[in-house]
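[1] Predicted structure and sequence below. I'll ask about it afterward.
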Amino acid sequence: MFSFDEGMQTLPNALSRALGGRVWTDARVTSLKHLAGGFEIRGMRKGKAFRLATKAVATSIPAYQLAPLIAPLSKPTAAALREIVYPPVAEIFLGFRSSDVARTLDGFGFLVPAKENRQILGTIWSSSLFPQRAPENHVALTSFVGGSRQPELYEKSDAELVAMVTEELRSIMSVSGIPVFSKVIRWQKAIPQYNIGYKKIVDEMERCERENAGLFFCSNFKGGIAVGDCVMNGKKVAEKVISSTMDTAI
């Protein structure tokens, strides 16, 4: 695990400053076509339509958004992308006084196996892992609810989630008192699931790449979901893009 003093937003902010105007943001791609010698990309940006011609395309958008764009290139690949499941997950951030947490927070936190029949997937002891996550004499805890195991819990209100997680932490960690801080963030489509048979989906993506020279899949649904995996895969894809076309700006 890793982060920054000011949170993970530090990384995209730094990338944005380094890249400047070389990257378009707030642009929505509406179509992707494979033409002789490259690709045609159409979309909308700031209320205006645009058209781009390029020799290579590296896509990192979620599978459920990519599927309709890939369909004109390969219907089987689009169908495979639609099979990828993104269950909902709610993150519940709670702050407690250190005196209200009896257990020594001397690790990263804990994950909960299904057989424990709990209502949380796990908890990260954020203030133990990273500095500046909680004021002095306080602790910050990040818990996860829902997922493929209990997607229905995602539908609970923020107040219900805070109360539910607080009770679970009382039972598991001997937390007392009430949270002095709480915040809920919801991810309706969270982490792609590498379910049994997932290799067939990856094989289909690789077949599509071979048949559409210059197309590269680069997302957390291929090659690993962790930030480290995504960074490494991104570097590998960047090298492939460079080698596939040395004279085309992407």
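    Great, that's in hand.
[2] From here on, just use CA atoms for contacts and neighbour counts.
    Will do.
[3] Longest helix in the chain, please.
    The residue-count maximum for a helix in the chain (DSSP state H) belongs to helix 227-244.
[4] quick one: buried residues of it?
    Going by neighbour count (16 or more other C-alpha atoms under 10 Å), the buried part of helix 227-244 is 230, 233-234, 237, 240-241.
[5] Now render those as TSV, adding distance to residue 15.
    TSV is the format used below for the buried residues of helix 227-244 (distance: C-alpha to C-alpha, whole Å):
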residue	distance to residue 15
230	15
233	17
234	14
237	17
240	20
241	19
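[6] what's the burial count for the closest residue in space to residue 62 that isn't next to it in sequence?
    Excluding its sequence neighbours, the residue lying closest to residue 62 (C-alpha to C-alpha, 6 or more residues apart in numbering) is residue 219, at 7.1 Å. Neighbourhood size, residue 219 [other C-alpha atoms under 10 Å]: 21.
[7] Residue 64 is in contact with residue 219, correct?
    No. Using C-alpha atoms under 8 Å, residue 219 makes no contact with residue 64, being 11.9 Å away.
[8] where along the protein do the helices fall?
    Going by DSSP H, the chain shows helices at 10-19, 63-70, 75-82, 126-129, 158-173, 198-211, 227-244.
[9] returning to that earlier point: other SSEs contacting the longest helix of the chain?
    The contact analysis (3 or more C-alpha pairs under 8 Å, 6 or more residues apart in numbering; DSSP states H and E) places helix 227-244 against strand 57-59.
[10] okay, now the one to match up with it:
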Amino acid sequence: SIVVATPAFVAADLLNEVAPNLVRSLQVIRYVSTGTISLAYRESDIRKPLNGFGVVVPRSERRPINAITVSSIKFSQRAPEGFALLRVFFGGSRSPHSMELNDAALVQTVRAQLRELLGIESAPMLQRIYRWHHSNAQYDVGHLDRVANLEKSLPAGLYLTGSAYRGVGIPDCIKQSQDTARRIISDFERRKA
């Protein structure tokens, strides 16, 4: 058995010779790029109260960021006492233009958003930017039908799993992997009988 647990576009390249009938179906699974910027501040720099784990920015606001997580509230050991660690999410299908900004422009843009949303005027004590290009599969209309057709078209002994198919979260990927392992065992036992 062979399990392909890569992004769909990588699977398309890998399977081009052995399963060319799958390539187009794998290539049409669309991906977006995403990023985060983590910023550390003194708690006294944050003028608006942080009552909760963060903020999801409504699409209707058309901001260049998607969400803010207060990592130091969500995970108490992420910042020393008296400090707050924020993680700002950008990119994706909601703000793809943010991925194109250079680091300096991105920091400036994010700081302007934090100023407006949380009243933070100060420069961060620390900042780290992370970008993941072509990292998040998008489940466009008809996705589950495409996945079902892909699975029906797989040659015997070949299995696909990963975030491109039936869920992008870590628990989804774990469940898919377990389901794939069960299918392999079941197929093996059926062939053995």
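    Nice, I can see it. The model shown is predicted, which means the values in this text are computed figures rather than measured ones.
[11] closest to residue 40 of structure 1 out of the helices of structure 1?
    helix 63-70 (11.6 Å; C-alpha to C-alpha).
[12] which residues does whichever residue in structure 2 pairs up with residue 207 of structure 1 contact?
    Alignment note: residue 207 of structure 1 maps to residue 152 in structure 2; criterion TM-score structural alignment. Applying C-alpha atoms under 8 Å, 6 or more residues apart in numbering to residue 152 of structure 2 gives no contacts.
[13] any idea how far residue 114 of structure 2 is from residue 152 of structure 2?
    Per C-alpha to C-alpha, to the nearest Å, residue 152 of structure 2 is found 48 Å from residue 114 of structure 2.
[14] cool, and residue 165 of structure 2?
    Using C-alpha to C-alpha, residue 165 of structure 2 is found at 35 Å from residue 114 of structure 2.
[15] Can you get me a residue count around the aligned partner of residue 73 of structure 2 in structure 1?
    Counting by TM-score structural alignment, residue 73 of structure 2 corresponds to residue 128 in structure 1. Residue 128 of structure 1 sits with 19 neighbouring residues when counted by other C-alpha under 10 Å.
[16] Once you drop chain neighbours, what's closest to residue 128 of structure 1?
    Spatial nearest neighbour of residue 128 of structure 1, chain neighbours left out: residue 105 (6.5 Å); criterion: C-alpha to C-alpha, 6+ apart.
[17] what's the burial count for the equivalent of the one you found over in structure 2?
    In structure 2, the residue paired with residue 105 of structure 1 is residue 50, using TM-score structural alignment. Other residues near residue 50 of structure 2 number 14, with proximity taken as other C-alpha under 10 Å.
[18] go on, the one 10 residues further on?
    As a burial measure, the neighbour count of residue 60 of structure 2 was computed by other C-alpha under 10 Å and equals 7.
[19] How about residue 54 of structure 2: what's its closest non-neighbour residue?
    Counting by C-alpha to C-alpha, 6+ apart, residue 54 of structure 2 lies nearest to residue 69, which is 4.2 Å off, once chain neighbours are set aside.
[20] likewise residue 58 of structure 1?
    residue 216 (4.6 Å).
[21] Distance check, that neighbour against residue 236 of structure 1.
    For residue 216 of structure 1, the distance to residue 236 of structure 1 (C-alpha to C-alpha) stands at 10 Å.
[22] now do residue 183 of structure 1
    Remark: distance between residue 183 of structure 1 and residue 236 of structure 1 (C-alpha to C-alpha) = 37 Å.
[23] same thing with residue 172 of structure 1?
    Distance from residue 172 of structure 1 to residue 236 of structure 1, by C-alpha to C-alpha: 42 Å.
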